[in-house]
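Asks: pasting the structure only:
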């Protein structure tokens, strides 16, 4: 069974619903995980997604900030929402798909990790302190430690570019939030604790640049190309051999009124 999943920080699903529709019509992933939907659940554009063929929707939204959603052409067997740092920000949702040829369900976790503000000092910046605590809780969260034949996928805007070539300049960004050593260490610790495989870096050498985000502040993002890889797809070891393809839709950054993030897609043979 071919299965495709995309993740995209859309930076307001209602503002950019036409871009989402354009992407879905073109790429047709089985599942799309969205972050920063900035939309309460009762205002989510359900009808538009259903017209596009995505009839199954799991929501964890809030007005004006954060928010995550999973839209799917396949039915869910169950959904779940976890709270991190005792904070009710809408930053996680997971779904399970019923197995077809195996006893192991397919579980998808969708995350929007806190951005962390501008000052990389938890003593001076509560947002950065929150981000570090959130990453610590991801590491210690038992449901994020898939074992044996468990088929799990963890995706989302994790707001950390953990490797040297996940950013345009390792040296210049060492003191910039999203690439500071403490953030990188904590995200990699969460990945390693759960046994997750980072699909991008399993398929693309650490020596090669990969970006999924380009700042709005650049006068011409294509010329500056000062990107960061903030959007991730991890799979449990059981799914590692199933991965067939991985792609970053860089062109989406140049669409009309785009998000500063672009869609990232994994294709698997289950």
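Replies: The structure has been received and is ready for your questions. In this text the structure is predicted, and so the values were computed from the model without any measurement. Numbering: from 1, shown residues only.

Asks: going forward, measure contacts and count neighbours with C-alpha atoms only.
Replies: Fine.

Asks: where along the stretch 151-270 of the chain do the strands fall?
Replies: Secondary structure of the stretch 151-270 of the chain (DSSP state E, counting those that start in this stretch): strands located at 151-157, 197-198, 213-214, 227-228, 231-235, 243-248, 264-269.

Asks: What is the second one packed up against?
Replies: Contact partners of strand 197-198 among helices and strands, from 3 or more CA pairs under 8 Å, 6 or more residues apart in numbering; DSSP states H and E: strand 231-235.

Asks: Touching the strand it packs on from outside, list them.
Replies: Strand 231-235 is contacted by residues 7-9, 151-159, 196-200, 212-213, 261, 264, 266 when judged by CA atoms under 8 Å, 6 or more residues apart in numbering.

Asks: gap between stretch 258-270 and the chain center?
Replies: 9 Å (CA atoms, centre = their mean, to the nearest Å).

Asks: got the buried residues for that stretch?
Replies: Across stretch 258-270, burial judged by 16 or more other CA atoms under 10 Å covers 258-268, 270.

Asks: of the strands of the stretch 151-270 of the chain, which approaches residue 66 most closely?
Replies: Closest approach to residue 66 among the strands of the stretch 151-270 of the chain is made by strand 151-157 (10.9 Å; CA to CA).

Asks: Can you give the contact residues for stretch 141-151?
Replies: 104-107, 138, 152, 193-195, 235-239.

Asks: Can you name the two of the residues you listed that sit furthest apart?
Replies: Maximum distance among those (CA to CA): 22.5 Å, for 104 and 138.

Asks: the more surrounded of those two?
Replies: In terms of neighbours (other CA atoms under 10 Å), residue 138 is the more surrounded of residue 104 and residue 138; the figures are 23 against 14.

Asks: Let me see the contact set for that one.
Replies: Taking CA under 8 Å, 6+ apart as the contact definition, residue 138 lies against 144, 190.

Asks: next one: residue 188
Replies: Contact criterion CA under 8 Å, 6+ apart gives residue 162 as the residues in contact with residue 188.

Asks: same deal with residue 162?
Replies: Listed by CA under 8 Å, 6+ apart, the contact set of residue 162 reads 178-179, 183-185, 187-188.

Asks: Distance to residue 171 added to those residues, as JSON lines?
Replies: Output for those, formatted as JSON lines (distance: CA to CA, whole Å):
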{"residue": "178", "distance to residue 171": "13"}
{"residue": "179", "distance to residue 171": "10"}
{"residue": "183", "distance to residue 171": "15"}
{"residue": "184", "distance to residue 171": "14"}
{"residue": "185", "distance to residue 171": "16"}
{"residue": "187", "distance to residue 171": "19"}
{"residue": "188", "distance to residue 171": "19"}
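
Asks: okay, pairing it with this:
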């Protein structure tokens, strides 16, 4: 059994006590973090190593974005792609040679700004272009792969608290949903969140800091774990660590964890 977790931590240095608490509680074999918001030399590598996560692949930058994958299982760094073609640190992939050569791709897809219009808001166009480049990449994948991270898109009507109200809000617009769907189809990815928690069951991973999260429950499913079809068949348990949103100074995202028979 191998367990993999993904979490947009929204500053790993600020929230390292929460990460330590989560790892002590859940003990995933592999943890993929997004928005670490630090350069590689600033990453709390020793703190992770002290917890047993001695294998680390860090792709960081100053102050923004950044991804890191840490593991108790041996891995080698496998890939780094700049799908935005602008130097931002948004992806790192690793290979676990002792576990069927599993590839774990950790990605932080751009949020896309506030206006869902490529002409008025270049960030929105960059997000769509990022997804299109990922789609070309996914077409060539030829081995069992797990793609995880903050995709910044809630694809299904039931992946947001109010479908009609959010149709013109970035993260749930029809063009984003369509573009993400092309990425999913390019490799036949299986959405593990909906394999194990079928639509239309409630399934959120993000709540804005602007609203009391639990009282109004204005959630969106922005974080995802997708697997190659053969790998998806080996997934046994998928959980959402929603309780972490109640912790002191939480991230606005919560972790997802999937266990595989590997």
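Replies: Cool, the structure landed. Not measured: the values here are computed from a predicted model.

Asks: Could you quantify their similarity as a TM-score?
Replies: Comparison of the two superposed chains (TM-score structural alignment, normalised by the length of structure 2) gives a TM-score of 0.97, and 262 aligned residues with a CA RMSD of 1.1 Å.

Asks: Quick check: which of the strands of the stretch 151-270 of structure 1 is nearest to residue 49 of structure 1?
Replies: Comparing these by their distance to residue 49 of structure 1 (CA to CA), the top pick is strand 264-269, with 18.4 Å.

Asks: That closest one aligns to what range in structure 2?
Replies: Under the alignment (TM-score structural alignment), strand 264-269 of structure 1 falls on residues 256-261 in structure 2.

Asks: likewise stretch 186-198 of structure 1?
Replies: On the basis of TM-score structural alignment, stretch 186-198 of structure 1 is assigned to residues 179-191 in structure 2.

Asks: can you pull the buried residues of that stretch?
Replies: Residues of stretch 179-191 of structure 2 classed as buried under the neighbour-count rule (16+ other CA under 10 Å) are 179-180, 182-184, 186-187, 189-191.

Asks: just stretch 163-171 of structure 1 next, same as before
Replies: For stretch 163-171 of structure 1, burial by neighbour count (16+ other CA under 10 Å) applies to 163-168, 170.

Asks: Same question for stretch 137-145 of structure 1.
Replies: Judged by neighbour count using 16+ other CA under 10 Å, the buried positions of stretch 137-145 of structure 1 are 137-139, 144-145.

Asks: OK, contacts around residue 230 of structure 2?
Replies: residue 144.

Asks: count of residues packed around residue 226 of structure 1?
Replies: Per other CA under 10 Å, the neighbour tally for residue 226 of structure 1 reads 16.

Asks: thinking it is in contact with residue 216, fair?
Replies: No - contact criterion CA atoms under 8 Å: residue 226 of structure 1 and residue 216 do not qualify, at 10.6 Å.

Asks: Where does residue 111 of structure 2 sit: helix, strand or coil?
Replies: For residue 111 of structure 2, the assignment made with DSSP: H, G, I helix; E, B strand; the rest coil gives coil.

Asks: Could you check which residue of structure 1 pairs with it?
Replies: With TM-score structural alignment as the criterion, the equivalent of residue 111 of structure 2 in structure 1 is residue 115.

Asks: How about that match: what's its closest non-neighbour residue?
Replies: Once flanking residues are discounted, residue 115 of structure 1 sits nearest to residue 159: 5.6 Å by CA to CA, 6 or more residues apart in numbering.

Asks: How about the contacts made by the corresponding residue of structure 2 for the one you found?
Replies: For residue 159 of structure 1, the aligned position in structure 2 is residue 152, judged by TM-score structural alignment. Going by CA under 8 Å, 6+ apart, residue 152 of structure 2 touches 108-111, 171, 222-223.

Asks: run the last query once more with 7 Å
Replies: Contacts for residue 152 of structure 2 (CA atoms under 7 Å, 6 or more residues apart in numbering) come out as 109-111, 171, 222-223.

Asks: And for residue 45 of structure 1?
Replies: Residue 45 of structure 1 is in contact with residue 14, counting by CA under 7 Å, 6+ apart.

Asks: Please enumerate the helices of structure 2.
Replies: Secondary structure of structure 2 (DSSP state H): helices located at 16-26, 45-50, 122-139, 174-187, 192-196, 213-216, 229-232.

Asks: Could you save the ones you listed as TSV and add columns showing distance to residue 57 of structure 2?
Replies: Shown next, in TSV, are those (distance: least, CA to CA, whole Å):
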stretch	distance to residue 57 of structure 2
helix 16-26	17
helix 45-50	10
helix 122-139	20
helix 174-187	25
helix 192-196	24
helix 213-216	32
helix 229-232	22
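
Asks: Figure out which of these is closest to residue 79 of structure 2.
Replies: Comparing those against residue 79 of structure 2 with CA to CA, the closest turns out to be helix 122-139 (11.6 Å).

Asks: what residue is smack in the middle of structure 1?
Replies: Nearest to the centroid of the C-alpha atoms of structure 1, with distances taken as CA atoms, centre = their mean, sits residue 156, at 1.0 Å.

Asks: Quick check: the residue lying closest to that residue once chain neighbours are set aside vs residue 124 of structure 1, distance?
Replies: Setting aside the residues directly before and after it, residue 156 of structure 1 is nearest to residue 111 in space (CA to CA, 6+ apart), at 4.7 Å. For residue 111 of structure 1, the distance to residue 124 of structure 1 under the criterion CA to CA, to the nearest Å works out to 25 Å.

Asks: for residue 216 of structure 1, same thing?
Replies: Distance of residue 216 of structure 1 to residue 124 of structure 1, given as CA to CA: 26 Å.

Asks: who's more crowded, the two?
Replies: Taking other CA under 10 Å, residue 216 of structure 1 and residue 124 do not tie; residue 216 has more neighbours (13 against 10).

Asks: Right, I'll call it a day here.
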